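Participant: here are the coordinates; sequence isn't available:
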C-alpha cells in the first residue's frame, strides 16, 4: 500500500506544479486553491508512504515522479520541447525511480 500512496503523492505533486503555473504567481484564486490543495494532499500521502518506506528511497521516487510527470505534462499541454535528449533525460529519471523501487526493502 505504501508504494500506491507514494505514486498518488507523486501525481498530486504534478498537479501542484501545474497548478502553480496556472495560478500565475497566486494572482488567480481557483488555480491557487487547487495548487495548495494538491500540495497538501501530496505531502499527506508522502507521510503515509514514509511510515514503511525508507525516507531516501521514498523522497527520491516522489520527486522523480513529480519531475518526470511535470516534464511530460509540459510537453503535452504547454508545447514544451520534446527533443530526443530531453526525452532521454526524462526516461533516466523514470528508470532511476523504478530502480529504487525494485531495490527497496519490501513494505
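Facilitator: That came through fine. Just so it is clear, the model here is predicted, and its values are computed rather than measured. Numbering: from 1, shown residues only.

Participant: hey, let's count contacts and neighbours off CA atoms from now on
Facilitator: Noted.

Participant: what's the neighbour count on the nearest residue to residue 26 once chain neighbours are set aside?
Facilitator: Sequence neighbours aside, residue 32 is the residue nearest to residue 26 in space, at 5.4 Å (criterion: CA to CA, 6 or more residues apart in numbering). Counted with other CA atoms under 10 Å, the neighbours of residue 32 add up to 20.

Participant: got another, please set it beside the one above:
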C-alpha cells in the first residue's frame, strides 16, 4: 500500500471514529467529547489535504466520503445497535459502486 493510500485510509478511520462519537458531544455541550470529535475531524481533513497533493481531489474525496459513510453505517449497525434493512443495503451498495466508478474514471 502506498503512503498516500495509507494516509487516506487513516483519514477515513479517524473521520469514522469522530462521527461514531458525535452523539457523545451531547449537542456540543460536553466539552471533552466536543474537543475530541472536532479534533478528529480536523486531523482527518488535514490528512485528506496531504493526500490531495498526490491524488486527484475528486478521487480522494469520493473515497474519503463514500467509504467513510459506508463504514459509519456499518459501525452504527454492529456497535451502536441501529437497524439494518434492504433499503440501507441498497443505498450503501450505490455509494460503493459510485466510489468504484469514480476511481476507475479517475485512472484514465
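Facilitator: Structure received. Keep in mind the model is a prediction, meaning the values are calculated, not measured.

Participant: can you tell me how far the residue located most distally from the centre of structure 1 sits from residue 14 of structure 1?
Facilitator: Going by CA atoms, centre = their mean, the residue of structure 1 most distant from its centre is residue 27, 23.5 Å out. Residue 27 of structure 1 sits 20 Å away from residue 14 of structure 1, going by CA to CA, to the nearest Å.

Participant: picking up where we left off before, OK, contacts around the residue nearest to residue 26 of structure 1?
Facilitator: Taking CA atoms under 8 Å, 6 or more residues apart in numbering, we find residue 32 of structure 1 in contact with 19, 20, 22, 23, 26.

Participant: the third one touches residue 29, doesn't it?
Facilitator: Okay, so that is residue 22 of structure 1. No - with contact defined as CA atoms under 8 Å, residue 22 of structure 1 does not count as touching residue 29 (10.0 Å).

Participant: so for these two, which sits in the more crowded spot?
Facilitator: Using other CA under 10 Å, the more surrounded residue of residue 22 of structure 1 and residue 29 is residue 22, with 18 against 12.

Participant: count of neighbours near the residue lying closest to the more buried one once chain neighbours are set aside?
Facilitator: In space, and not counting its chain neighbours, residue 22 of structure 1 is closest to residue 31: 5.8 Å by CA to CA, 6+ apart. Counted with other CA under 10 Å, residues neighbouring residue 31 of structure 1 total 19.
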